[in-house]
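Novice: 3D model of this:
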Amino acid sequence: MHGWAPDIIGAIGEPTTDAEGYLHASFTDSLTSRAAGRQGLGRIYTRSEGRDDQTTWQTRNAQHDAVLKWGRRTSGCSSGSPRSNEKDASMPDFPAFPSTTGGEFVAPSKDLVLPVGAHVDQLFRRTMTEPFVLQRLSERSYWVEVGVFATLFYVGEESVLLMDPIEHCYDGVVAAIESVTAKPLSTVVYTHFHADHIGDAPRYVEQARQDGLTLRIVASDMTARKLDAVGSVLPRPTETVAWPKGGFAFEDLGVQMHGFEWAAHTDDHSAWQLATERIVHCPDLMGPDQPPFWRFTANERFLFAERNLNEVQEMEWDFLSAGHANIGSRADVQFELGYYRDIRNAVIQAFEANPFSGFIDPSQGAHTAWFPAQLAAVAKDAVDLMRPKYGQYYGFEAGAPSNAELAAFTVFAFR
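Specialist: Below you'll find the model as predicted:
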């Protein structure tokens, strides 16, 4: 990125802007778009209370310069180009973290299959500075991460299968696919209904339409029901597989779906096995090569999370594609299970040190403050107990407090 377009500079590139400049920069010239813009302006300027402070010319210039610096940094790697291990001098230093499993770190490659148990090196730096990170997992299967979202694609004889049209990642995913094949993308899978993993589906549908194709969208019938139940605006599956065990064929590849009867992440959560490839794709099960993310990867029903991990561990696979973080191995699942056991024990110990009686305070005027205060104290002590073993790993300090509080509530509520 080398700067705003001249017409945008002309519209809003002055200390004082007007309504027409805002409309030109923020909306198209269609009558519908301009009408929507004027409605927005009306809402902005009729509000008299609770308004944000007006930005200054200096602030706007600083934001402009920061965007340009980011654009120059991230636009220098075209699809399929070789990746350098050299860090961009304009980027801050990225801390190095040890492997959670003691596994090997290797540079990503679209040509060389990843050794089982290895992780992609410098992953956080790469995702912050490159349009995509691509790693081959088999003759036909590839793992790709764009930003902090990862997915999997399979190159068939005639076309490409994509596991999850991850949101806001269309350009990077398509560039990664085009760096290894010119075959069209014909099929996508919805592994569960959360929009961050399937939110780009409309773009794939539209591109298929432009190519004269009807995009095949496969999901479990549980996911299809969830999309209807929440009134999702996303495209519906064109075919479904039976819950909790089902499958479908993509050319000569068989894909098996294992739905979790007692699912932790969301009740339509499932693991999809590319059997002949020895790969399982299960977004949000865990984050390989790091301690668990916020609330154990945003689990809705944490009580069953450990059970789901054990179910996946019993399947036949060499590589785990988990939707975030690195490429997983069985050692990663074992690390995660060990973390679960340790945080449960830490929480039990912290409860003993923070009995509920110590938080009863009638002067607060409501009993509703007492239990949250106890949970917060238990979570803090549990994190302190976990830190000597896990504090060295990527993301521990950010994820551990919410994980400890979730584990604390589970220990409190279930016997």
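
Novice: Only C-alpha atoms from now on, for both contacts and neighbour counts.
Specialist: OK.

Novice: can you give me the strands in the stretch 51-200 of the chain?
Specialist: Assigned by DSSP state E, counting those that start in this stretch, the stretch 51-200 of the chain shows strands spanning 105-106, 119-120, 133-136, 141-146, 149-155, 160-163, 185-190.

Novice: Which other helices and strands does the last one contact?
Specialist: When you say that, I think you mean strand 185-190. strand 160-163, strand 216-220 (3 or more C-alpha pairs under 8 Å, 6 or more residues apart in numbering; DSSP states H and E).

Novice: Identify the residues contacting that strand?
Specialist: Residues outside strand 185-190 that contact it (C-alpha atoms under 8 Å, 6 or more residues apart in numbering) are 159-165, 197-198, 208, 213-220, 223, 237.

Novice: what do you get for the first one?
Specialist: For strand 105-106, contacts defined as C-alpha under 8 Å, 6+ apart pick out 99, 118-121.

Novice: same thing with the fifth one?
Specialist: Judged by C-alpha under 8 Å, 6+ apart, the contacts made with strand 149-155 from elsewhere in the structure are 140-145, 160-164, 166, 169, 177, 181, 183, 281, 321-325.

Novice: what's the spacing between the residue nearest to the spatial centre of the chain and Gly323?
Specialist: With the centre of the chain defined as its mean C-alpha position, the nearest residue by C-alpha atoms, centre = their mean is Phe149, 4.0 Å away. From Phe149 over to Gly323 the distance is 6 Å, taken as C-alpha to C-alpha, to the nearest Å.

Novice: swap in Phe105?
Specialist: For Phe105 relative to Gly323 (C-alpha to C-alpha), the value is 19 Å.

Novice: Please provide the structure for the following sequence as well, for comparison with the first:
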Amino acid sequence: MPTVPRWASAAAVASSVAAALLVTCSTSAFAHDTCKAPGCAAGEGYHGMPEIATIGARTGKYMDIPEAAKGPAIDAAKGYRLQQLGRGLYMVTENVYQAMFLVHDRGVILADVPPPLAAFLPQAIREVTDKPVTHIVYSHAHIDHIGAAGDFVANLAKKPVIVAHEETKAILARAKDPKRPLPTLTFRDKHILEVGGQRLQLSYHGNGHEPGNIFIHAPEQRTLMVVDLIFPGWMPWRRLALAQDVPGYFAQVERIKSLDFDWLVSGHVARVGSKADVLAQHEFLLDLKAAAGKALQTTPLAEGMDPRDKSNPWAVFDHYIDRVAAQCVNTLTPKWAPRLAAFDVYIWDQCFTMEQSLRLD
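Specialist: Modelled structure (predicted):
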């Protein structure tokens, strides 16, 4: 694992801090060029600074979305799109969020109830069947994927069975959120949900996003639903989709890569995914890890710093990490900027996250 260079000698932290520091920075577009007070932004970036705007800097025009990342258009009159993935299995999306439902002999199993889809899900299901929703499966506890479950269940004549991992139930019990009703059926490692001639295989593989995030596999339909891990055609959401365990995130992408399926419902973006999308994201992650690792090993500590700041270890390390991330961004941009939608939006996030994981995990 890459190691961080050590300071040549232990730096003493300043023994006192000024009781008050009046900083008069211009709020104009020229603030970076005119402000010389301590704490203000320098007038120039680091050597070899990427052209892609850093976190906190305003972007004038984001990169165009590659055609391969786009999905079929949404019917404006409906507001959503329904796609059949196999016998009785459908994905619903408004081209940002995705849910999935499986029709069985006696009703419907719904996987996730994202608030942006809440108004569309009843109509989408009625397009296919008038059978009742008998089960709801939670992919995980995050409100953006199940935060409409409370209202959805309240409008049903009969309460469905809500299935989730036991970690998800623990998180929701702590949250006490009526928008996310507690599961009524939980499992630890695996659960087979077999109802009315249809089958879903539910499994848990650890904390790759947050505790309780499960795999939902429809084997007959050759479809896998895993939310917030793979983003078909797109850069993952910031900080590797807010992964709580970065090595766990990498391990789960490896796990998905090894499975046999044709369709991937990822919970986000405008289209379903494929094995090719998983392979592409896996390749990007390996490149990200290699780029951050090399930058950690080859970036000199404190190079170019104001000598007066070298007694401030926080400042020395911030200066180092920023330059590591910049090198990582520069390394990845030529190959991946044309291939991944929103590369420029979150590449700085990914490089900062990766260098931190390599140093600390």
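
Novice: quick revisit: any chance of the strands of the stretch 51-200 of structure 1 in a markdown table with distance to Val255 of structure 1 as columns?
Specialist: Listed next are the strands of the stretch 51-200 of structure 1 as a markdown table, based on distance: least, C-alpha to C-alpha, whole Å:
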| stretch | distance to Val255 of structure 1 |
| --- | --- |
| strand 105-106 | 28 |
| strand 119-120 | 24 |
| strand 133-136 | 19 |
| strand 141-146 | 13 |
| strand 149-155 | 11 |
| strand 160-163 | 11 |
| strand 185-190 | 10 |
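
Novice: wait, which of those strands is closest to Arg60 of structure 1?
Specialist: Each of these was scored for nearness to Arg60 of structure 1 using C-alpha to C-alpha, and the closest is strand 141-146 (28.2 Å).

Novice: The residue nearest to the centre of structure 1 and Asp289 of structure 1, how far apart?
Specialist: Distance check for Phe149 of structure 1 against Asp289 of structure 1: by C-alpha to C-alpha, it reads 15 Å.

Novice: ranges for the strands of the stretch 201-350 of structure 2?
Specialist: In order along the chain, the stretch 201-350 of structure 2 carries the following strands (DSSP E, counting those that start in this stretch): 214-218, 223-225, 263-265.

Novice: what does the longest one rub up against?
Specialist: Looking back up the chat, that one is strand 214-218 of structure 2. The contact list for strand 214-218 of structure 2 (C-alpha under 8 Å, 6+ apart) reads 139-140, 165, 199-205, 223-226.

Novice: and if you look at the second one?
Specialist: Contact with strand 223-225 of structure 2 is made by 85, 215-218, 261-267, as judged by C-alpha under 8 Å, 6+ apart.

Novice: Aligned to Gly107 of structure 2, what sits in structure 1?
Specialist: Structural correspondence for Gly107 of structure 2 with respect to structure 1 (TM-score structural alignment): Ser159.

Novice: if we can go back for a sec, what lines up against the residue nearest to the centre of structure 1 once you look at structure 2?
Specialist: Pairing criterion TM-score structural alignment: the partner of Phe149 of structure 1 within structure 2 is identified as Tyr97.

Novice: likewise Phe105 of structure 1?
Specialist: Using TM-score structural alignment, Phe105 of structure 1 has no partner in structure 2.

Novice: hang on, the earlier thing: so which of the strands of the stretch 51-200 of structure 1 comes closest to Lys69 of structure 1?
Specialist: strand 141-146 (19.4 Å).

Novice: Check which helices and strands the closest one sits against.
Specialist: Secondary elements touching strand 141-146 of structure 1 (3+ C-alpha pairs under 8 Å, 6+ apart): strand 133-136, strand 149-155, helix 170-178.

Novice: Would you reformat those as JSON lines and include distance to His367 of structure 1?
Specialist: Supplementary listing: these in JSON lines, determined by distance: least, C-alpha to C-alpha, whole Å:
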{"stretch": "strand 133-136", "distance to His367 of structure 1": "51"}
{"stretch": "strand 149-155", "distance to His367 of structure 1": "41"}
{"stretch": "helix 170-178", "distance to His367 of structure 1": "49"}
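
Novice: among the ones you listed, which is nearest Asp7 of structure 1?
Specialist: Asp7 of structure 1 lies closest to helix 170-178 among these, at 25.2 Å (C-alpha to C-alpha).
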